[in-house]
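Peer 1: Return atomic coordinates for the entry below.
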Amino acid sequence: MKRIIYKLSMVAVLISLMATSCTKDFEKTNTDPNGSPTALPEQLLPPALVGVMGYMQIRNRNFNNELMQVTVSQTDAEGSVFRYDFRSNWADYLYNGLYTELTNFKDVYRYAGNDKDSMTYKGISLICQSWIYSVLTDTYGDVPYSQSNLAKEEGIFEPAFDRQKDIYLSIFQKLEEANAALTGTGAVNLVKTYGDPVYNGSALLWRKFGNSLYLRLLLRVAHKTDVGAQAQAKIKEILETKVSTYPLIASVTESAVLKWTGAGPYVSPLMTVRAQDFTAPGVGKFFIDHLVSWNDPRIDIPTWGGGTANRFRIAPYQGAYLGIPSGYAVGENPPKRSYFYATPSLTLMNDPMTGLIFPYAEIRFIKAECIVKGYISSTTGAESDYNAGVQAGIQYWLPSWTTVPVIDYLTAADIQWDDTYTLDQKMEMIHLQKYYALFLVDMQQWFEYRRTGHPVLPKGGGLRNNGVMPARMTYPIYVQSTNPTNYKLAVAAQGPDVISTQVWWQQP
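Peer 2: Below is the predicted model:
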């Protein structure tokens, strides 16, 4: 009996030792040293940027470009965007996609940690969040903001819709915070440069992009009676009194661009479009006629590019650039004569420069507008910024463009600056050139037209919505059933959920 008890005791000891050895450092032993239990910022940032650019570029192609007469579809079908006639299901794609990517950008901030890269990642995250939220609110008006993307963390499945004014003011705070995070001791370049496909880890360039975005959004609300004075004061700080505090994009090479290499995830979203669908819309008459009359180097005109330029990738018909008049009525001739019209060339689909987020030219046109409106002072007027904006817009697509000085190009095209013009004439000059500089930049052409009414677009006889440019997209239909209380509150505050309801910054 004693032997049996002794053996049982030894067995128990062995079992105890085995259990201890199995559980000791269990987590350390069974954790992949090359992996991480949470996603790392350098893992999250590239796919989030690629994802958001995908949604932006697709809607730029089939929504912004149709409204703004860059392209015109050749169809008699109902629901045509270029006729200001589009169905409510247009709203879902951008809304769903951008909110999905916002979760990833917020996770970049959350998982940044405390290493030397942390402040830089947090600054980048705040800038990207501000960029995305600005596109959302400028597209739909009042949208979920302060309670958005909090289902997992706080169990908020029906977020409130914030007023656009409040969203803008909060975005300004975010961009101030980002500028501070990317300044001084926090302004370190990212060690893992592969985690930044836009600026290759440069904290300073991200800071410049954030401040440039700040300037864009300040100008968008500078006319408002309730916040205009504060916005104009901040514009003056950025452009005059505190220039070193708020560095801006300062050259074409500093433009914010996600270049499509064609390798790995960096494949242009335009490559997802079927070739026959990509070339189905013709180039708009408004868009192409100016370029032809200016003898512009961005299209394939022999006197400029020797037949090799064509960086806007427009395919002529038998050497002629003919555009489709926008807004034509159902049954009119243009769709029946499609073979006569210039079309977007297939080479545009994989051009690495199409991933344009913020062009340097925009900074110069913003400065020109601020001068003519008196927001900032200038001893030389707006001419130098206007000229530089035109030159930068061309050089983005043709970096080696040095054949003719910009003043010679402007004079030959008869679009040189004239200080004797009225404010409205000057705004038309600035925004006609800005229109081309914003080619392929998400929905910015549409936003700027809604803000200024420039450039003046011709109106065809087939336009719906009383011939008035749509002021917003409607909310996705499913929001009415999944978030009914807050949807009704948003409609009550903003106005009917229709395309003619103006958002806050469009109102006086």
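Peer 1: CA atoms for contacts and neighbours, from now on please.
Peer 2: Noted.
Peer 1: what about the spatially most central residue of the chain, distance to Ile15?
Peer 2: Among the residues of the chain, the one closest to the centroid is Asp442, at 4.4 Å (Cα atoms, centre = their mean). Per Cα to Cα, to the nearest Å, Asp442 is found 65 Å from Ile15.
Peer 1: For stretch 476-484, buried residues please.
Peer 2: By neighbour count with 16 or more other Cα atoms under 10 Å, stretch 476-484 contains the buried residues Pro476.
Peer 1: compare with the first, here's sequence two:
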Amino acid sequence: MQTFYRYTSFFALAMVAAGAPSCTADFSEINTNPSAVTANLVNVNNLLTRVQKEAIFDSYDAGYITEFAGYYSNPATATLSARDWADPFTEFYRTYLINISEVIRLSRDKPESAGKNAVARIMKAWIFHQLTDLYGDVPYFEAALDVNQVINYPAYDRQEDIYKDLLKELKEAEHQLSILENQVSFGPSDLIYQGSTDKWRRFANSLRLRLAVRARFAAPDLASEHIRDVIGKPLISANEFNAALTTEGEAAANTENRNPMYNSYLSNTVPKYATNTMADNLILRNDPRLPVYLTAAPKPQNGKRWKGRPLALDLDQEDTDESYRQEELASLGALFHAAGYQIKLLTAAEVSFLRAEAALAGITTESAAEMLGKGIRQAMEMYHINPALTENYLLSRTNAFNTFEPEQKLEEIIVQKWIAGYYQSREAWAEYRRTGYPVIWVGKAVGDTEGQIPRRLTYPSGEYLRNGKRAEESAARLEKGDVFMSRIWWDKRPGLPFRHPRQGMFPPELASME
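Peer 2: A predicted model of the protein is given here:
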């Protein structure tokens, strides 16, 4: 039986790529020769464009992972595990990984395409790290192979081994880019950097830093080795280097190339509600991003304009004086569901916060306070916050940071990263699982997650039909089996999750609402 690890045929993929829709002004000019049905005729530029568009658009939505991240609360959600959801597992292999692997194969033995090959390797590393961070162990070394080498029942590789190889791939691909001359560029087919070698090097190094920091509680020596190696290399050090894709605006010829959140708002009249976690953290810090991130409640209760909705409320909690009716809740800021929006993969602010954490841990000799301040300023710049408000906020937060104990300092770094990465939901959920921050209040609709936010996604039921033996082998390695509360490899910090100070009490809000 053929599985989706190797799509039905390479030629089918080539033809799908030929019909890939546009998502930038330049992309409408990119076409594939309709006779491209053999490997030597496939346009790798179009394959890259398709992967970038589909994978990045799919990373930005308001779904269950955005709830797990503490950014969004859906009134239709009861428990945090019992729902009808679209599982991303299959899509990763069928659409993203098989296509980007083809780009790598088709550019591997062409000296003039070494730059394209390196970019594709970096892109594949980003995609695989997203996948493994959702599930833990997944098919890696035996997945997305050439049609002549396909393995229909690939082994599930341990996440530790996947991480080690991703770190190696990023290091090698960055070096590959650093020694290139007279290379053919992806140009406008590259929707992230338009073929800029310098920016792709920065992205590779910064992604390696992210993965190394993520691994530090599970493999401190491995993390330290890569952090120290990459910290002096070119990084995403300013917003001009941010890895991001800008969607087309309202006038896009193909409506699927507009911000997916914009299209969602057109078809759904229910707002994307802010959480009490986001509202509390912005209000308690007097954060000037509050009116950018949130839209005030249209009919606030008792003047609480920025009231957020908690996660997993049961019917008793819904039906109280502390109501969470639609008109009384703050929702997602208009910027985030505008037709033209910049979907972010990795930013200068995140890099600065990663460097702050590494410094706090004693891995580097940089100043954690300086890196924290730099990250906050870069995060404010992304949303054009008034410079005077930014400086006042910086002074307040750095003064507080300097009085904190080490654990409080880590919490401040992670919460600032969480705020800066608003709606980079997969990253926020991963960091919550890794560090315990921000603390998130969970209601009484506990379901089968022990009243907690899930630690991983479970393998889709189809996997047990397609690749059952391998899926079962992987499930057996998990501490509790293939369930939401089994911890993946890097989820090693003891004592997690941290208890919210009002957990078990109702209402959960900490902030004094306006």
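Peer 1: quick one: the residue nearest to the centre of the first structure from Pro41 of the first structure, how far?
Peer 2: Distance from Asp442 of the first structure to Pro41 of the first structure, by Cα to Cα: 25 Å.
Peer 1: which residue in the first structure lines up with Ser81 of the second structure?
Peer 2: Residue pairing (TM-score structural alignment): Ser81 of the second structure is matched to Asp85 of the first structure.
Peer 1: Could you do Gly451 of the second structure as well?
Peer 2: Aligned counterpart of Gly451 of the second structure in the first structure: Gly467 (TM-score structural alignment).
Peer 1: In contact with its match, which residues?
Peer 2: 84, 459 (Cα atoms under 8 Å, 6 or more residues apart in numbering).
Peer 1: what do you get for the one 4 residues further on?
Peer 2: Contacts of Ala471 of the first structure were listed using Cα under 8 Å, 6+ apart, and they are 450, 499-503.
Peer 1: Tell me if it really is in a helix.
Peer 2: No. Using DSSP: H, G, I helix; E, B strand; the rest coil, the assignment for Ala471 of the first structure is coil, not a helix.
Peer 1: The stretch 101-250 of the second structure: strands as residue ranges?
Peer 2: Ranges of strands in the stretch 101-250 of the second structure, per DSSP state E, counting those that start in this stretch, are 138-139, 156-157, 243-246.
Peer 1: From the contact counts, what lies against the longest one?
Peer 2: Here strand 243-246 of the second structure is seen to pack against strand 342-346 when contacts are counted using 3 or more Cα pairs under 8 Å, 6 or more residues apart in numbering; DSSP states H and E.
Peer 1: Mean deviation, the strand it packs on versus the first structure?
Peer 2: Comparison of strand 342-346 of the second structure with the first structure after fitting gives an average deviation of 1.4 Å (mean Cα distance after the TM-score superposition for the first structure).
Peer 1: For the stretch 401-508 of the first structure, just list every one of the helices.
Peer 2: Counting by DSSP state H, counting those that start in this stretch, the segments of the stretch 401-508 of the first structure that form helices are 406-413, 423-437, 444-452, 479-482, 484-494.
Peer 1: Let me have those helices in JSON lines, adding distance to Lys336 of the first structure as columns.
Peer 2: As requested, these are arranged in JSON lines below (distance: least, Cα to Cα, whole Å):
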{"stretch": "helix 406-413", "distance to Lys336 of the first structure": "33"}
{"stretch": "helix 423-437", "distance to Lys336 of the first structure": "28"}
{"stretch": "helix 444-452", "distance to Lys336 of the first structure": "28"}
{"stretch": "helix 479-482", "distance to Lys336 of the first structure": "39"}
{"stretch": "helix 484-494", "distance to Lys336 of the first structure": "41"}
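Peer 1: Lovely, talk soon.
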